[in-house]
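Novice: could you work out the structure for the sequence below:
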Amino acid sequence: MGIHLHIGVLAFPFGTHAAPLLALVERLAAASPPGTRFSFFNSAISNSTIFPESESDANKNIKAYDVFDGTPEGEVFRGTHFEAVGLFIKASPGNFENAIEVAEVDAGLKISCLITDAFLWFACDLAEKRGVPWVPFWTAASCSLSAHAYTDEILKAVEGLKEKADQEQTLTFIPGLSKVHFTDLPPEIFLDQNPTPLAITINNMVQNLPRSTAVVLNSFEEIDPLITKDLKSKFQHFLNVGPSLLSTTTASPSPDNDKTGCLSWLETQTRPKSVVYISFGTVITPPENELAALAEALETCEYGKMVSWAPQARVLEHGSVGVFVTHCGWNSVLESVSRGVPLICRPFFGDQKVNSRMVEDTWKIGVRVEGGVFDKTSTVEALRCVMTGEAGEAIRENVCRLKEKAAGAVGLEGSSSKNFTKLLEIISVQK
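Specialist: This next block holds a predicted model:
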């Protein structure tokens, strides 16, 4: 059967950006009519990580294309994560345009819609030039998107903060962020103090997102009703379509992805909700002194298991897991909510401080480590708070209620299911 609809997907190949975008595309591909092709543009390294060696039946209508990552030809990149981001941004959008031309020749059909990571703001110009919809995917939470959307208002408010103590004031002028402090905000908002390539990219994104056909998130409206209502007024379509982990259109995880033995080890645990699961994502390694403090806080445990990789969603689903110690990246927060597991947060950069503030003070589904860093005393106190006593019980009840709302959102008549249907309509419009 020939290709009747060709959709281009532009990924940002760093951190946990590309994998959630691919998860969304897999859902769309499964729900799209025959003859729909999704061309997935991403760096070679990232593609090799998120695509299996052999394409499964579910991925027949998704074709991966490698784009130039900015590393000079013949050189092996040995810089930092953020230097790699800078090189990639410098190579864009030309690297994507070249790959798009190849994909259009392969498919024998021009691209009729661009779904992209929201960071890739220049896609609005690519889409406009082609006369096709631009659908940016914001890979983080609606709370951090709202903070970025109010950049101008935040900068004006900061001008009035004379003392450092004033920076602990909250963002009462932003709907849904009344518990968030100025000190929680992503540094990229303050471009004058932080003119990195990523900060410039995010600020360009803020300026261009209103030009989008729809802004899509892997979240659900009910987690932040005030923010949802406000952002719906700012964009043509604001579509929460998650959590994808709970969606019936998401394939079940493969039973053989327990190569490090995490799940089999959990099966040997006899007490429900007794295990502390610790993970800081794919980018972050805490400083050695904090790792030592964390180990000291946990030394009263008889034994544990340390692995290089874990099937996180399945670990969190296990009945023996009682708390998740995390950097508070959005994917981790959402997976924990989807499984009803409370959080202990030690944020590091980006949106993580905002997320952790929402976790503790707005959603009340976890706690932040006192002082913002691991030491033995603060870590023990956080563990005791969540794992024992009335405070921990209340936190557990709150996260279970939020889990139920998340499940309802992806139900047949749920808000996320309706938004996903709307997204399918948008990307299926022919030129």
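Novice: hey, let's count contacts and neighbours off CA atoms from now on
Specialist: Fine.
Novice: by contact count, what packs against the longest helix along the chain?
Specialist: What stands out as the longest helix in the chain, according to DSSP state H, is helix 389-409. Packing contacts for helix 389-409, counted by 3 or more Cα pairs under 8 Å, 6 or more residues apart in numbering; DSSP states H and E, involve helix 330-339, helix 376-387, helix 415-427.
Novice: which parts of that helix are buried?
Specialist: 392, 395-400, 402-403, 405-409 (16 or more other Cα atoms under 10 Å).
Novice: residue 106: which of those residues is nearest?
Specialist: Nearest to residue 106 among those: residue 409, at 37.8 Å, using Cα to Cα.
Novice: so that closest one touches residue 417, yeah?
Specialist: Yes. Under the criterion of Cα atoms under 8 Å, residue 409 makes contact with residue 417 at 6.7 Å.
Novice: that older thread, make JSON lines from the buried residues of helix 389-409 and add distance to residue 227 to it.
Specialist: Shown next, in JSON lines, are the buried residues of helix 389-409 (distance: Cα to Cα, whole Å):
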{"residue": "392", "distance to residue 227": "27"}
{"residue": "395", "distance to residue 227": "22"}
{"residue": "396", "distance to residue 227": "24"}
{"residue": "397", "distance to residue 227": "23"}
{"residue": "398", "distance to residue 227": "19"}
{"residue": "399", "distance to residue 227": "19"}
{"residue": "400", "distance to residue 227": "21"}
{"residue": "402", "distance to residue 227": "16"}
{"residue": "403", "distance to residue 227": "19"}
{"residue": "405", "distance to residue 227": "16"}
{"residue": "406", "distance to residue 227": "16"}
{"residue": "407", "distance to residue 227": "20"}
{"residue": "408", "distance to residue 227": "19"}
{"residue": "409", "distance to residue 227": "16"}
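Novice: so which pair among those is furthest apart in space?
Specialist: 392 and 409 (25.8 Å).
Novice: so residue 6, which of the three states?
Specialist: strand (DSSP: H, G, I helix; E, B strand; the rest coil).
Novice: was I right about it contacting residue 38?
Specialist: Yes. With contact defined as Cα under 8 Å, residue 6 and residue 38 form a contacting pair (6.0 Å).
Novice: want to put them side by side, so please do this one too:
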Amino acid sequence: MENSRGTRLQQSKGRRLVLFPLPLKGHLNPMLELANILHSKGFSITIIHTHFNAPNSDDYPHFTFHPISDGLSEGEASTGDILHLLLLLTVNCVEPFRDCLARLLSNVSEEPVACLVADAIWHFSRLVADSLKLPTIVLRTSSASSFLVFGAFPLLREKGYLPIQDSRLEEPLQEFPPLRIKDIPAINTCELEAFYQLVAAMVNESKASSGIIWNSFEDLEQSALATIHQDFHIPIFPIGPFHKYSPTSTTLSIQDHSSIAWLDTQAPNSVVYVSFGSIAGLDETDFIEMAWGLANSKQPFLWVVRPGFIRGSEWLEPLPSGFLETIGGRGHIVKWAPQHEVLAHPAVGAFCTHSGWNSTLESISEGVPMICLPCFSDQKVNARYVSQVWRVGVQLENGLKRGEIEGAIRRLMVEKSGQEIRDRCISLKEKANLCLKQGGSSYQALEDLISYISSFFFHLHAPEKGRLLIFPDHGFMVSLRSFSITIIHTHFNSPNPANYPLFTFHSIPDGLSKTEASTADVIALLSLLNINCVAPFRDCLSQLLSNPSEEPIACLITDAVWHFTQAVANSLKLPRMVLRTSSVSSFLAVAAMPYLQKSGYLPIKVIARLPDDKRDAIIEMGFGGLLHLACRELRYELCSWIISNYDTAYHQLNMATGVVVLVTTQDVGNIMGIPCSGEEIVVHTRRGTSNRTYTISLLEQNLENLAIGDDFRKTFLIFACATLLAPNSKLEGIHDLWDTIWDGDVGVQKNWSKFVLHYIEDGIREYQKNQPTYIRGCRIFLQEKMHVYRLQMVVTLLLNEANNVRGNIIQACGL
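Specialist: All right, here's what the predicted structure looks like:
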């Protein structure tokens, strides 16, 4: 045995995974089970965990453990408010986690780390890992079916399903049959917005991760898994049931093994096992109803009543006098039990459960029918699927009443319908066993997961002498001793490969017309190249990285003018170096341009040259804000991030922290300083060729030369749209819009803010769907909206801190 273990550990040398479990038992246990699975496949395992609910490292001598501070007070750690606890943890653990992960990655004496595996609730972990150039795979400990409902929360809110209203509980949830409104995951809290934001963060960060691991299997949730795979566009790995890989228990509670000895004395399929997990609780009235329901069923029962399970009581104090004597040896009550062993015991014939996902999957895997009493969150979805989709149990929906409990037990244990449910349970149990065997879906998903993680390892830890990727501007070429060189280049001014026989060349389209390629306007040319080459470059680089027959790539070297390449390289986890072909002195002058803008030296444009009377006319039109707009420079990476995270259906920006930032017409008016009320702007389509000539230079000349009047005002509107409010990829602008402005009445107030918002959202929608090389619309507005949000967050934090200080002073003074 020792030789076998030693061989396995030797195989693991050089491949390490960092796992970051959420410290709730329903999340921590499956993460530790996953750790055992991955360790059995040759990986070294490092666990980062909080002090709260810390696992016992003595139970896992083959893992390395690193505790981090969770910042919880004694009162916070013992709170029954799960949402409040999670919000505290996801704030308090960010810095300790970052510091710990950074230390692990910088420790050269340890094996290199291939990736991070984090619980989906730790929504900040991916951003931390990304900043350290480490891929993140998410573990989702709920069912795939409930995850789809969580992901649809924005839609459910828009349609009025959320917040849940008592008068609509029984209405069907049309988007997710056979769920009803009352089956939507919910938590008993007065901080609904905080709950929605936490869910959004969990879903969004799962989507943005490098992959998702599910404790489920294809035959159980094929439809939900297929939908997730289609919608998320990232690898998913349904490798469950986790607990069937190894008999090792991962529970954090002290188990009472007397329950197994007691079960050994009972008849097959005769015992009702009752357990409500590690969080759910009952009040005294429900507890007594449950007790009499079990007693009146006349069936033997094993009941887990953990300390604190009955609200307001230590343990069994509320039991009716004489109850234990009444049931005699027919009932066995313990504080905790080894659930895997209990459900696998032949004496157990039914499981009365809170419908947590771990318990549901374990019961299905052992072929035990369920009586479902869901309490909160995804348990409601699980219970509905157990009773209505898989039909391997019944659900009690009218509260805890002894008669209904007794009836449900008799239905499963005595009546004919119970045998039909049991038969379906046995069928699913067989499928759960088969999926783990060679050729099974979970077996293959695990093999795919191991290969996927191994690919991270080789990409992240390229050999010293490997391959370099060069993406030059025209006229730039290098030769480096000991490295293989691959050149990505445009068709325009392409190098001659015959002159460089030692290099490999890959040509990408640049989208330039003959006229554009021969232009003397260098700035226009560079702008077009930086727009047109993004998608071709990304595709080419991805193909090179995924080619297993080539040497691994150490890094990318690009000309500094290719400003988009950093974002592309980051998305593919590839380091990037820049070649600057100018002098250091001129580079300093370029770097000072933001300061020169702020100081008023730049830009030297027509608006700055307009006399006061024309500027006053623009202010009277309601466009005075454009004269003083602070931002005149687009930050490419920020805009790309905003557009990637913008939800056009709900007019909102989904922040990485889970916060949802709504974007309104009023925001456009406030930020851009343009009208946000009046008639809607309708752009008329031309039937023929416009007889008017529009160019930016001509518009600038007219603004300077025209007298103040309608022609001047119309010219300004066209100029503002072409350069700022509604730009598109064509240098001559949008003739339909310009003609609409010229043919309209400038004396009638128009809702320009609404038009600007719709136009940029149309551009984002088109970009997200078709990935064109240019995103039309007012991106400066989105950039400034982000800055305003950040400022609001700073102000809020300062006000909260001020209130905290005020409260401490009042408390200290006894006021």
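Novice: count of neighbours near the aligned partner of residue 131 of structure 1 in structure 2?
Specialist: Residue 131 of structure 1 maps onto residue 133 in structure 2, with residues paired by TM-score structural alignment. The tally of other residues near residue 133 of structure 2 (other Cα atoms under 10 Å) stands at 18.
Novice: do the same with residue 290 of structure 1
Specialist: 16.
Novice: now do the strands in the stretch 251-400 of structure 2.
Specialist: 271-275, 301-304, 331-334, 348-353, 370-372, 393-395 (DSSP state E, counting those that start in this stretch).
Novice: deepest of those strands, which one?
Specialist: Ranked by mean neighbour count, the strands of the stretch 251-400 of structure 2 are led by strand 370-372 with a mean of 29 (mean count of other Cα atoms under 10 Å).
Novice: can you tell me the SS state at residue 198 of structure 1?
Specialist: helix.
Novice: I'd say it and residue 190 touch.
Specialist: No. With contact defined as Cα under 8 Å, residue 198 of structure 1 does not reach residue 190; the gap is 11.8 Å.
Novice: residue in structure 2 paired with residue 241 of structure 1?
Specialist: Match for residue 241 of structure 1 (TM-score structural alignment): residue 239.
Novice: ok, now how distant is that match from residue 370 of structure 2?
Specialist: 23 Å (Cα to Cα, to the nearest Å).
Novice: structure 2: which residue goes with residue 154 of structure 1?
Specialist: Per TM-score structural alignment, residue 154 of structure 1 is aligned with residue 156.
Novice: its match: what's it in contact with?
Specialist: Residue 156 of structure 2 makes contacts with residue 162, as judged by Cα atoms under 8 Å, 6 or more residues apart in numbering.
Novice: so residue 40 of structure 1 sits in a strand?
Specialist: Yes. Assessed by three-state DSSP, residue 40 of structure 1 belongs to a strand.
Novice: aligned against structure 2, show me the partner of it.
Specialist: Residue 40 of structure 1 maps onto residue 47 in structure 2, by TM-score structural alignment.
Novice: now residue 426 of structure 1: how far from residue 349 of structure 1?
Specialist: 34 Å.
Novice: which residues in the stretch 151-300 of structure 1 form helices?
Specialist: Applying DSSP state H, counting those that start in this stretch to the stretch 151-300 of structure 1 gives helices spanning 151-159, 197-208, 225-232, 262-266, 288-298.
Novice: deepest of these, which one?
Specialist: When those are compared using mean count of other Cα under 10 Å, helix 197-208 is most buried, at a mean of 18.
Novice: one step back: and the match of residue 241 of structure 1, how far from residue 144 of structure 2?
Specialist: On the measure of Cα to Cα, residue 239 of structure 2 and residue 144 of structure 2 end up 12 Å apart.
Novice: same question, residue 47 of structure 2
Specialist: 25 Å.
Novice: higher neighbour count, the two?
Specialist: Using other Cα under 10 Å as the criterion, residue 47 of structure 2 and residue 144 rank with residue 144 on top: 24 against 21.
Novice: how about the more buried one, what's its match in structure 1?
Specialist: Using TM-score structural alignment, the equivalent of residue 144 of structure 2 in structure 1 is residue 142.
Novice: that match contacts residue 227, doesn't it?
Specialist: Yes. With contact defined as Cα under 8 Å, residue 142 of structure 1 reaches residue 227; the gap is 6.9 Å.
Novice: who's in contact with residue 171 of structure 1?
Specialist: By Cα under 8 Å, 6+ apart, residue 171 of structure 1 lies in contact with 177, 178, 179, 180, 181, 182.
Novice: now which of those would you call buried?
Specialist: 177, 179, 180, 181, 182.
Novice: count residues in the vicinity of residue 80 of structure 1, would you?
Specialist: Quick note: residue 80 of structure 1 (other Cα under 10 Å) scores 9 neighbours.
Novice: gap between it and residue 197 of structure 1?
Specialist: Remark: distance between residue 80 of structure 1 and residue 197 of structure 1 (Cα to Cα) = 14 Å.
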